[in-house]
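Engineer: what shape does this take:
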Amino acid sequence: MGKAQWNNLDDNELERTLTESIDELPMEDVVENVVPLKSAMLYVLAGLVLSSVVFSFFKLNYILPTVGAVLSFLGYRKLKSENKYFSACYAIELVSLIYILAVLILNTMTLGTDVHVKNVLKVISHVMAAVSVVGVLCLWLALRQVQKKAGLEPGAYAVLALAGLYALVGLLAVFGYGSVHLITMVIAIAVFVILIRAIYKLPRELDEAGYLVRTSRIIIPDKAIVIAVLAVLVTGGACGYMFGNGYRMSWSIRDDVQQGTDVEGISESLIRQGFPDYVLNDLTAEEIASCGGAVNVLTQNKNCDNGLQFTDVAVQVQDADVEELWIIFHYFRWIEDKKPYGAEAVQIWTTDHEIQEGWLTAGEVKGRLMYDKGGVTYTAPYHSMESVTYNRMAWIDRVQTVTDVFGTFSFPKKGENCRGYVSYSTVHTVKGYTFYDFINYTYQESWWQYPVISAYDHRTNGVFNKKPFMTVQNPFSFYFEENGIRQY
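Structural biologist: The predicted structure is shown next:
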């Protein structure tokens, strides 16, 4: 159309001519590739918000940061070709996403409850917190460079302030100031909202300046990335629950033999005095020999509704150096088939656990575990058997420091007649004092829990029964009268 024809067109004809000259509007992804800053920054800001929000209900404290990391990664993926700082943001978000996925999967394994692993993860979490601050600083530098190219005054100080806020919160967490005043928390949230709102306006300023951000070539679509992340989580979590939800035990075929004239004679004498034969058959020859010359044998049986059976035995033995030496056995077994889930624990409150008068524990608490399979008996030591000092809630606002003996273990999924015992020696130092001790058995009733914690962690957290855990308590006590020993 010539110049004269253009000049003779009125406004309506001009609009119609321009509309007809364009076949169709560009595709949405084409427009996004030309000016991707606004949409990409929306992803990044959404990621920052979700990663900063902490809700402890419905597992949102795990879900929201994961979604936030994915969104930030997708946003920076589109901008990484614009400048080196956006590339650094992309690399940092990739590392952060890998870290989050690894922690989420580790939370399905008992390995994550190991104290050494916890310490390593604590250090890594502090490092990742510092890395997140560096990531926000890189975002600030990236936006300043874009502003400079667009002919605007480099600023984006809201991003710099956000990095400072992140650093302040991180330092408070590291140095143990996690509990802050409500007013301080409200102020921090208000500042965060103001900064996010200010950052949200930056892409609009660049659009108004007419600057077009160079986009990266996207080969793998966003949907494929999201599906891949979900696949990694589902696969890793399933493997964690199936293969990593329990302690690694040193099971071996039982090869200790209770032979020898002395051992057989002691066993016969103990059985005549009431020592249960099924308990005696699982003891080692050394343990049986330690009961030689038994003066008294006291037993107690308890069958629980869940299929767990306790048998407690107290043996008073003659000792040249000690007037009243007793050997205590706490034996437990599953008389009904059960599916072992996760990491179990027994907690032993010895007779001098709270009152150090009348009775004194002599030596360490020992024991072992057993199960049958195909007519063969397998045995293993406890994964750990140690005295642990920890803090627990005694009352609503009172913390109590206690020391307990814990034995941790896991039974195999296909084991039969799963059982075990603990034993220790104690001395009756003052006549008239009642013997009183406890064994607490904590186990999982189902496989589902997230994050996975062990029965030991459950008990040391000061919680008695909280799904999926169940604790069965078994007290054992007896006292002395003029005409003999009585049991409660």
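Engineer: okay, CA-based contacts and neighbour counts for the rest of this
Structural biologist: Noted.
Engineer: dump the residue contacts of residue 371.
Structural biologist: Taking Cα atoms under 8 Å, 6 or more residues apart in numbering, we find residue 371 in contact with 377-379, 411, 415-419.
Engineer: select only the buried ones of those in PyMOL?
Structural biologist: Listed next is the PyMOL selection for buried residues among those, using 16 or more other Cα atoms under 10 Å:
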select buried, resi 377+378+379+411+415+416+417+418+419
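Engineer: turn the contacts of residue 371 into JSON lines, columns for secondary structure and distance to residue 205.
Structural biologist: What follows is these, written out as JSON lines (DSSP: H, G, I helix; E, B strand; the rest coil; distance: Cα to Cα, whole Å):
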{"residue": "377", "secondary structure": "strand", "distance to residue 205": "75"}
{"residue": "378", "secondary structure": "strand", "distance to residue 205": "72"}
{"residue": "379", "secondary structure": "strand", "distance to residue 205": "72"}
{"residue": "411", "secondary structure": "coil", "distance to residue 205": "63"}
{"residue": "415", "secondary structure": "coil", "distance to residue 205": "68"}
{"residue": "416", "secondary structure": "strand", "distance to residue 205": "71"}
{"residue": "417", "secondary structure": "strand", "distance to residue 205": "73"}
{"residue": "418", "secondary structure": "strand", "distance to residue 205": "70"}
{"residue": "419", "secondary structure": "strand", "distance to residue 205": "71"}
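Engineer: Proceed likewise with the subsequent sequence, for comparison:
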Amino acid sequence: MEESFWKQTYEKILIGMGLFGITLNFLFLNQILPFLGALLLFTGFRKLRLENRWLKAGYAGAALKVVITIVNIVIGSVLEREKIYVSYVWKVIVFCGGILPVFLMVCLFLGMREELEKRKAEIKNEVVLHIIIWYVVVTVLAVREYEGWILGLAIVAAYIGILVELKNIAEKLEQAEYVLEEHPVRISDGRYAAGAAILTAAGLLIGYTCFGSYHMAWTTAKETQDSASEEIKAHLLSLGFPEEILHDLKEEDILACKNARQILLNQSDDLLRDGDERLQLDGVAVELEQEGQWKVIHHFLWNGNSGFRGTEAVQINPAYQELNGGWTAQGELTGQVLYDKDGTSYTAEYASLQNEAYDTNQNFPFYGSQQYASIFAEFSMPHRGENCRGYVAYEIKAKESDWWIDSWLNYTHQKTIWQYPVISAAQNRKQGGWLNERVFSTVQDALQVLPEGERENSVGLGM
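Structural biologist: Next up is the predicted model:
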């Protein structure tokens, strides 16, 4: 026996509601299932929009749910989406997206009740109370950030129970000889679904290409003309400071090295990608005019094409971070990024340069997430730039004598555009580097020198 048009329609709506109640965080199902659910709700309520006011309101709500679902998916391709999340507009979108499933269930119930009343059939209103109670409980648990399994399963079971109640009412309406007429439409459901898919794909493409990396404020690099800076440069070169690194320093860092006492350094040349592209990492320690006070400089240089250019991150575990160590932090973090094009050098500040504490969010059965603190410099390189390079510098002061300067660096490079949701190289490091090899590559290096003048060249270690 062929199913009635009404049964096909309400089953489509209930399946759509069911897909919204499922959260599977693998194979992108947490985006795919809500998208399919939104399309089923829209195409289902579309067939009911001429029946009564409640079902017409459900049609409008379903259309809004499709839009919000597409926006949610596209936002995942935007790197700095946290700035969007804190906006008032986004909070309104989140609220609407959260309440719409409940609104649609209520509209479906009230619409079916109105049709039953036209046919003199009785209907109980308990399902509305069940929907309201369910929504209140879910809201309270969300506010309290509940993560347990017991109540979670109970919530899912209650949601399924509500859908079953709605199905029973739909069957009762069919038994009351309700006939849903199929009205001619200009645009088929398939074309609507294809249009939504194309719109989503276009949004993702724009997000990846236009908002998948940092927007750097590049300006033409200017050579220092100050005579005092030139004298300091000459003095640093006489102590053995690498000339190619010296030319990349800001004037404030050069002036801080006035009357420097000694230079200690290490250099390495590491393969970061599976090709001929080499990343040169250098560490320089400059003892400043005041005895026991040092400026530590970590410099990087791409000798060749770095491949895909998305986000980069320099993570430094500074010398002063060692527990019960012999160093204390002094002053502010400094640094910049540079590149060459057509014989001209360009420079920019880091998108972010700060010393921050972070949680790896690695929750394993036998131990919880780990707390760390590091210096992070985040940036993106231009697509057609050459000799991409930069540095990060910080100052330390000795608490005790005869302590090694032990400063570690992790350089993380994004290898491909293909990741969802988009995260930066720095975020990957903060999450424990679980996307390494597939999306990101990391090289480790260390500056390990003795202040007395012993030079210990360290070798960069690939991760």
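Engineer: TM-score for the pair, please.
Structural biologist: The TM-score (TM-score structural alignment, normalised by the length of the second structure) is 0.89; 446 aligned residues with a Cα RMSD of 2.4 Å.
Engineer: using a markdown table, please lay out the contacts of residue 371 of the first structure together with distance to residue 431 of the first structure.
Structural biologist: Shown next, in a markdown table, are these (distance: Cα to Cα, whole Å):
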| residue | distance to residue 431 of the first structure |
| --- | --- |
| 377 | 42 |
| 378 | 41 |
| 379 | 38 |
| 411 | 41 |
| 415 | 44 |
| 416 | 43 |
| 417 | 40 |
| 418 | 38 |
| 419 | 34 |
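Engineer: closest to residue 351 of the first structure among the contacts of residue 371 of the first structure?
Structural biologist: residue 419 (23.1 Å; Cα to Cα).
Engineer: now the farthest one out in the second structure, which residue is it?
Structural biologist: residue 120 (55.0 Å; Cα atoms, centre = their mean).
Engineer: quick check, residue 361 of the first structure in a helix?
Structural biologist: No: according to DSSP: H, G, I helix; E, B strand; the rest coil, the state of residue 361 of the first structure is strand, so it is not within a helix.
Engineer: counterpart of it over in the second structure?
Structural biologist: Residue 361 of the first structure maps onto residue 329 in the second structure when the alignment is built from TM-score structural alignment.
Engineer: from residue 321 of the second structure, how far out is residue 23 of the second structure?
Structural biologist: 41 Å (Cα to Cα, to the nearest Å).
Engineer: swap that for residue 94 of the second structure, sorry
Structural biologist: Residue 94 of the second structure is 40 Å from residue 321 of the second structure, by Cα to Cα.
Engineer: between residue 23 and residue 321 of the second structure, which one's more packed in?
Structural biologist: residue 321 (16 against 12; other Cα atoms under 10 Å).
Engineer: residues in contact with that one?
Structural biologist: Applying Cα under 8 Å, 6+ apart, we find residue 321 of the second structure in contact with residue 327.
Engineer: how near is the residue farthest from the centre of the second structure to residue 178 of the second structure?
Structural biologist: 12 Å.
Engineer: count the neighbours of residue 236 of the first structure for me.
Structural biologist: So residue 236 of the first structure, with other Cα under 10 Å, has 18 neighbours.
Engineer: pretty sure it is in a helix, no?
Structural biologist: Yes: remark: residue 236 of the first structure belongs to a helix, assigned using three-state DSSP.
Engineer: what do we get in the second structure for it?
Structural biologist: Looks like residue 236 of the first structure aligns to residue 203 there (TM-score structural alignment).
Engineer: also residue 110 of the first structure?
Structural biologist: In the second structure, residue 110 of the first structure lands on residue 79 (TM-score structural alignment).
Engineer: what's around the closest residue to that match other than its chain neighbours, how many residues?
Structural biologist: Once flanking residues are discounted, residue 79 of the second structure sits nearest to residue 212: 4.9 Å by Cα to Cα, 6 or more residues apart in numbering. Number of residues near residue 212 of the second structure (other Cα under 10 Å) recorded here: 24.
Engineer: distance of the aligned residue in the first structure for residue 212 of the second structure from residue 80 of the first structure?
Structural biologist: In the first structure, residue 212 of the second structure lines up with residue 245, judged by TM-score structural alignment. Applying Cα to Cα, the value for residue 245 of the first structure to residue 80 of the first structure is 40 Å.
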